[in-house]
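Novice: build me a structure from this.
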Amino acid sequence: MSRAKRASIPGASGVPTSIPAGSTAVGRAGSAVGAGPARAVTRVVDSDPLGGTVRRTVLPSGLRVLTEAIPTMRSVSFGIWVAVGSRDETRPQSGVSHFLEHLLFKGTRKRSALDISAAIEAVGGETNAFTTKEYTCYYARVLDEDLPLAIDVMCDLVADSVLNAADVETERGVILEEIAMHDDEPGDEVHDLLAQAIYGDHPLGRLISGTEETVSPMSRRQIQGFYRRRYTAPSIVIAAAGNLDHAEVVKLVRQAVRGTPLDSEPGTPAPLRPADSRVRTGRPGNLVEHKETEQAHVVLGCPGIGRLDDRRFALGVLNNVLGGGMSSRLFQEIRERRGLAYSVYSYSSQYADSGLFAVYAGCAPGKVDEVLELIRAELAEVAAHGVTDAELARGKGMAKGSYVLNLEDTGSRMSRLAKGELLFGDLLSVDDLLARIDAVDADEVNALAAELLSRPMSLAVVGPFGAGDFPAEAG
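Specialist: Take a look at the predicted model:
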């Protein structure tokens, strides 16, 4: 299993992965159906010239099925997305979503753990899962002819896992090893430190995996209760992309969940995640984890914008200019001109009601002060004077090109359907999304830069330092 820690970090394009795609035809989640529909409701969502026809069905239980038919493919990516993640946990529950993600592969009433893995591997397919702060995903990628098998296996493990006590103890050990391994990866750990510095005790500031203190005493009863309370039909989106027939996928899903807890009473899809009034970011500060590493890892960041903020498109462009690729300001100044760091980049993470913007650098411990000074200077320069026309054009081109190129993969297409439905409540077609990026102008980017990059910054550091090695307030 994999654990997504920074799910909205952009790749080379700088467009946050949470930008929706698909079509505006869906509307807000759940609005397409009335209370407790008596039958499944299906509609065509989009017809994409770069892919195929997108359809959406809401089952009577409130479970949603979205597909994109791409007849030119010989594979299908199939995913089950649950609207629950680590931010839905209390402090004593910290890590339960991730724990559950592991356990669901350990066996159902119909299949053992070996049966689950062997069934998919026997046809050359692959399965995996990941947990984020706001959702959990279980997915498989198979040949088109093996899609019925993938649907049956994946729906079975998500809907009807038995959570044997022995398996709980086995996976507890595995997760504790994963936590220890994470502690040995300072380049990952430093990002979690920044989230803690910005969000404090709010669940957005906690580790997705939980800690040894929370995972060790977690009981099967606690995990089982969380499973049955949270994994309900209205909170689940099933998405598939590739060479498929929508009606057949819906039929197979209904067959697969029949007789399980997901074969529930009539319901409507859960609404979008509401804003949490408890999300408060405290005073900027420093968090320093002392480790005798050969390289220092630093992240400078501040509160950003939420994923429903219309300025997310401008943020994607701004991020490209600052640190989204080899032509970015930070990369050129810190690595290319001065040779101070091997890795330096900027990124944004966006949630339903909050977000953060940050810059990471890995460098020799003796160069940390100089690197931080250069980062702050570059952020201040862009905040004060904005970006050039050439940078704006390059940032927009990177965003559009990367997005479209990613759509050549069925996994990415499957993800965009699920994220649009689960996180945004509507889907932008590819053309609409590209038009939104094209519409970003210099005034919008510069206004966002002036606001965002002028905010006081928090600092996270992992390396051979103590808290007293840095000023009390970074920014």
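Novice: every contact and neighbour count from this point should use C-alpha atoms.
Specialist: Fine.
Novice: strands along this structure, start to end?
Specialist: Remark: strands assigned in the chain by DSSP state E are 2-3, 41-47, 53-58, 64-69, 75-82, 126-131, 136-143, 236-242, 286-290, 296-303, 341-350, 355-363, 458-463.
Novice: now for the fifth one, which elements pack on it?
Specialist: Strand 75-82 sits against strand 136-143, helix 147-159, strand 236-242, helix 410-419, with contacts defined as 3 or more C-alpha pairs under 8 Å, 6 or more residues apart in numbering; DSSP states H and E.
Novice: okay, the strands of the chain in TSV with distance to residue 314 and mean neighbour count next?
Specialist: Shown next, in TSV, are these (distance: least, C-alpha to C-alpha, whole Å; neighbours: other C-alpha atoms under 10 Å):
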stretch	distance to residue 314	mean neighbour count
strand 2-3	28	14
strand 41-47	25	18
strand 53-58	27	22
strand 64-69	28	27
strand 75-82	28	26
strand 126-131	27	20
strand 136-143	28	22
strand 236-242	28	29
strand 286-290	28	19
strand 296-303	16	26
strand 341-350	12	22
strand 355-363	13	23
strand 458-463	23	27
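Novice: Throw those strands into a markdown table and include distance to residue 152, thanks.
Specialist: Formatted as a markdown table, the strands of the chain follow (distance: least, C-alpha to C-alpha, whole Å):
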| stretch | distance to residue 152 |
| --- | --- |
| strand 2-3 | 22 |
| strand 41-47 | 21 |
| strand 53-58 | 18 |
| strand 64-69 | 14 |
| strand 75-82 | 11 |
| strand 126-131 | 13 |
| strand 136-143 | 11 |
| strand 236-242 | 13 |
| strand 286-290 | 45 |
| strand 296-303 | 42 |
| strand 341-350 | 33 |
| strand 355-363 | 37 |
| strand 458-463 | 44 |
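Novice: run this one through as well so I can compare:
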Amino acid sequence: MTATLPPAICSSRSNCAPRVELLTNGAIVIAEQIPIDAVNLNVWLGVGSAIETDDINGMAHFLEHMVFKGTAQLQPGEFDRRVEARGAVMNAATSQDYTHYFITTAPQDFAQLVPLQLDVVCNASIPDAEFERERLVVREEIRRSEDNPTRRTYARAMETCFPGLPYRRPILGPDAVIAGLVPDQMRAFHKRHYCPAAMTVAAVGNLPEQELIDIVTAGFDCVAPASGDRVRHILPDLEPPFTEIVRHEYTDPQLQQARLVMLWRAPGLQDLDNTYALDVLAAILGQGKSSRLFRDLREERQLALSISAYNATNKFQGSFYISARLETDRITATEAALTDHVMRLQSELVSDAELARIRTQVANRFIFSSEKPSELANLYGYYYSQLGDIAPALNYAERVRRIEATDVRAAARQYLSPTAYGIVVARPPAG
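Specialist: Down below sits the predicted model:
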């Protein structure tokens, strides 16, 4: 079955809609030819830390490491050597809502490397000895993460924002959990979640679309038929908006300047239409040297050493947050200034000139980050694996350009309360 989206919804390239095909094994293949002499393969699964239970928190990320440790056909390290021998590059990433594996290669090598990539992803053998060796690597990664003050502050912020949702948990998992996992648990996790019917495979580069699809289809010949289905998350009970100021303050002995994170709960991908105005709002407040918070709090009043704002969109629920690095004696004044900026956004319309500049900035940033085969394959795989639709990857810039000043004000009023928010403050030791 093939379903191709109409070119009219694509805002940044003409006639750019890729082909979307459902294979007989249940995998989705998204293929697009672009005139860049490389091809990227991106294998996406809707499997991340959010689907884990507390007792296996970190399994998805640990499995990402173990996927490269061999199959019945490939010895540990052989996949890496064969990829590198052709000058290709590969990697993987795990988040709360997904895991994906990607490889970029020359077009003439694509047909040789696709079966290898699908073999390691689908047929990972997870050898006991490799499991124990890689456990040490993952535990060291956890220790490095916990030793990073910025990551510690962010972790506290997510715990504040999502006390009930799994987004509160670390993607890497706690060290104690990783220390207790056994290979059979991971093999069962892999068998449950890594079947072709749960995969979105994006292939983008300088080969005809039908050839890309045929190569991916043939690549699955190495995968034994498996039961299973695309991961279907049940919509969880979302966190309600903050009804008061929830404040968490602590001393971090590694800090020399304080960290402040002010945050609100925001819509997720399941409520996609309400995320665009918040993306624009974040850019107005704290993205770039011409943003309001940078000019006011850093340049003019010199309250913050650095400051930025983001709208982070998870599958089910996101977070809008402002992050600042500052001296301890300026925390109170900075918090007050931030609430003043929120109140201004709620009471005043953004000027036409400022809105036009920000819309262009946000739209162009997206367009400029989706020119390479790897970037496009990332976008297609991300949106389809999360939403079952690639239209948002094609029309994002156009949706942003349609945001009006009234939309920005409405978003500020609905999601950013100046009297109800979460705030995490990390202070350096006194004296």
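Novice: can I get the helices and strands packed on strand 75-82 of the first structure in CSV including distance to residue 260 of the first structure?
Specialist: Output for these, formatted as CSV (distance: least, C-alpha to C-alpha, whole Å):
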stretch, distance to residue 260 of the first structure
strand 136-143, 17
helix 147-159, 6
strand 236-242, 14
helix 410-419, 22
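Novice: among those, which is nearest residue 190 of the first structure?
Specialist: Ranking these by proximity to residue 190 of the first structure (C-alpha to C-alpha) places strand 136-143 first, at 22.8 Å.
Novice: just tell me the aligned range of the closest one in the second structure.
Specialist: Aligning strand 136-143 of the first structure against the second structure (TM-score structural alignment) gives residues 99-106.
Novice: can you list contacts of that stretch?
Specialist: By C-alpha atoms under 8 Å, 6 or more residues apart in numbering, the surrounding residues in contact with stretch 99-106 of the second structure are 37-48, 60-61, 64, 86-94, 117, 121, 374.
Novice: tell me the contacts of the nearest residue to residue 253 of the first structure once chain neighbours are set aside?
Specialist: Distance criterion C-alpha to C-alpha, 6 or more residues apart in numbering; nearest residue to residue 253 of the first structure, sequence neighbours excluded, is residue 151 at 6.5 Å. By C-alpha under 8 Å, 6+ apart, residue 151 of the first structure lies in contact with 78, 252-253, 256.
Novice: now, which of the residues you listed sits nearest residue 392 of the first structure?
Specialist: Taking C-alpha to C-alpha as the measure, residue 392 of the first structure lies nearest residue 78 of the contacts of residue 151 of the first structure, at 36.5 Å.
Novice: what does the closest one align to in the second structure?
Specialist: When the second structure is aligned by TM-score structural alignment, residue 78 of the first structure is paired with residue 41.
Novice: its match and residue 269 of the second structure: what is the separation?
Specialist: Separation of residue 41 of the second structure from residue 269 of the second structure (C-alpha to C-alpha, to the nearest Å) stands at 24 Å.
Novice: corresponding residues in the first structure for stretch 299-306 of the second structure?
Specialist: Counting by TM-score structural alignment, stretch 299-306 of the second structure pairs with residues 336-343 of the first structure.
Novice: gap between the two ends of the matching stretch?
Specialist: End-to-end distance for stretch 336-343 of the first structure, by C-alpha to C-alpha: 11 Å.
Novice: which residues does the nearest residue to residue 303 of the first structure once chain neighbours are set aside contact?
Specialist: Using C-alpha to C-alpha, 6+ apart and skipping the chain neighbours, the partner closest in space to residue 303 of the first structure is residue 356 (4.3 Å). Applying C-alpha under 8 Å, 6+ apart, one finds that residue 356 of the first structure lies in contact with 301-305, 348-350.
Novice: can you do 6 Å?
Specialist: Going by C-alpha atoms under 6 Å, 6 or more residues apart in numbering, residue 356 of the first structure touches 302-304, 348-349.
Novice: what separation do you get for residue 288 of the second structure and residue 358 of the second structure?
Specialist: Distance from residue 288 of the second structure to residue 358 of the second structure, by C-alpha to C-alpha: 10 Å.
Novice: who's more crowded, those two?
Specialist: residue 358 (23 against 16; other C-alpha atoms under 10 Å).
Novice: kindly state which residue of the first structure is aligned to that one.
Specialist: Matched by TM-score structural alignment, residue 358 of the second structure corresponds to residue 395 in the first structure.
Novice: quick check: its match touching residue 320?
Specialist: Yes. Taking contacts as C-alpha atoms under 6 Å, residue 395 of the first structure lies within contact range of residue 320: 5.1 Å.
Novice: now check the first structure for the residue matching residue 318 of the second structure.
Specialist: The pairwise alignment with the first structure assigns residue 318 of the second structure to residue 355, based on TM-score structural alignment.
Novice: now check residue 323 of the first structure against the second structure: what is it aligned to?
Specialist: In the second structure, residue 323 of the first structure lines up with residue 286, judged by TM-score structural alignment.
Novice: my read: its match touches residue 306, true?
Specialist: No. Using C-alpha under 6 Å, residue 286 of the second structure is not in contact with residue 306; the gap is 9.9 Å.
Novice: what sits in contact with each of those two?
Specialist: In contact with both residue 286 of the second structure and residue 306: no residue, using C-alpha under 6 Å, 6+ apart.
Novice: name the nearest residue to residue 376 of the second structure, sequence neighbours excluded.
Specialist: The shortest distance from residue 376 of the second structure to any non-neighbouring residue, by C-alpha to C-alpha, 6+ apart, is to residue 370 (5.2 Å).
Novice: so what does that neighbour match up with in the first structure?
Specialist: Applying TM-score structural alignment, one finds that residue 370 of the second structure aligns to residue 407 in the first structure.
Novice: can you pull the contacts of the equivalent of residue 163 of the first structure over in the second structure?
Specialist: Per TM-score structural alignment, the equivalent position to residue 163 of the first structure in the second structure is residue 126. Neighbour list for residue 126 of the second structure: empty [criterion: C-alpha under 6 Å, 6+ apart].
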